[in-house]
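In: Have a look at this prediction, sequence included:
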Amino acid sequence: MNEPCIHGSCLCGTVTFEVRPPFQKMIHCHCSRCRKGTGTGHATNLTADPGQLRWLSGEAAITRYDLPTARSFGKWFCSRCGSPVPRLTRNGKIMVIPAGSLDTAPPIDPTDHIFWGSRASWGCPSGGLPTHDEYPASW
């Protein structure tokens, strides 16, 4: 049975999208790049295959920033309101979906904390989820 699509958007509503489950993971990333990119203690992202996401509106309003000093870190955001929106990894294999951009609750709960060793001292507790100092070897 197919699960219904999950919908999302940016703050101003210019960029809208839908993503078809299932999701691979829902992770909390505590690396300094994600903290800077979100302005929070960690980024919570879902991952899916690129073919599962469909832009409904505003794709032309998306700006992409690839951190030049990083092999794969990047950020896509709405050029009107600055909200993070889903992004394709540089190798084109994974769609990273900011959990905060979703308008519909996803059918998955967070699975892991990554880059736990570099988390902010004032960050949230693990909540019993597995913690990893970097990417787990199985990823």
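Out: That came in fine, so what should we check first? Numbering: from 1, shown residues only.

In: From now on I want contacts and neighbour counts done on CA atoms only, so please keep to that.
Out: Noted.

In: what number of residues lie near the nearest residue to Ser126 once chain neighbours are set aside?
Out: Of all residues not flanking Ser126 in the chain, His113 sits nearest, at 7.1 Å (C-alpha to C-alpha, 6 or more residues apart in numbering). Neighbourhood size, His113 [other C-alpha atoms under 10 Å]: 28.

In: helices or strands up against the helix or strand where His113 lies?
Out: For His113, the element it lies in under DSSP states H and E is strand 112-114. Packing contacts for strand 112-114, counted by 3 or more C-alpha pairs under 8 Å, 6 or more residues apart in numbering; DSSP states H and E, involve strand 25-29, strand 131-132.

In: Take this one as well and set it beside the first:
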Amino acid sequence: MIRGQCLCGAVQYQVHREIEMSILCFCQDCRQAQGSVFAWNSPIPKQNFQLLQGADFLKEYFHTHQKARVFCMNCASPIYSYRLDLPDILRLRLGIVIEGDIPAPIEFAYTENQPHFLCVAAE
């Protein structure tokens, strides 16, 4: 099982299965949304995600008409994103996991935007 929480602790969740894969995305949208050089995500079945507390702290931002980014409106920690055309999948933000095993990334997206000093993705 995976447990996670936002920076302030208002939003807490658990995932009722192990994370099977993780992805690093270097696209400009993910970089801006994370405030970092990449986003570290895992697609998970929505049915395995359980919000333990903080539903009233969740805020959605639709960056496109299909994709929402969900974050804590108190501390701004990104929690997950979802797409309207993939209603059964959440893309969990792995930087806020506090308990459980996360596998090393096996997929690297938009590596052309990867900073030259960072050597994490095969080219």
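Out: Cool, the structure landed. In this text the structure is predicted, and so the values were computed from the model without any measurement.

In: Quick check: the residue nearest the centre of the second structure vs Glu123 of the second structure, distance?
Out: The second structure has Arg93 as the residue nearest its centroid, 1.8 Å off, counting by C-alpha atoms, centre = their mean. Between Arg93 of the second structure and Glu123 of the second structure the computed distance is 24 Å (C-alpha to C-alpha, to the nearest Å).

In: likewise Pro78 of the second structure?
Out: Distance, Pro78 of the second structure to Glu123 of the second structure, by C-alpha to C-alpha: 28 Å.

In: quick one: which of the two has more around it?
Out: Set Pro78 of the second structure next to Glu123 and count neighbours by other C-alpha under 10 Å: Pro78 wins out with 25 against 8.

In: counterpart of the more buried one in the first structure?
Out: Using TM-score structural alignment, the partner of Pro78 of the second structure in the first structure is Pro84.

In: Ok, Leu52 of the second structure next?
Out: Using TM-score structural alignment, the partner of Leu52 of the second structure in the first structure is Leu56.

In: from memory that match sits against Thr16, does it?
Out: Yes: Leu56 of the first structure is within contact range of Thr16, at 5.2 Å (criterion: C-alpha atoms under 8 Å).

In: Comparing these two, which residue is more hemmed in?
Out: Thr16 (21 against 14).

In: give the contact list for the more buried one.
Out: 7-10, 55-58 (C-alpha atoms under 8 Å, 6 or more residues apart in numbering).

In: That one matches what in the second structure?
Out: Match for Thr16 of the first structure (TM-score structural alignment): Gln12.
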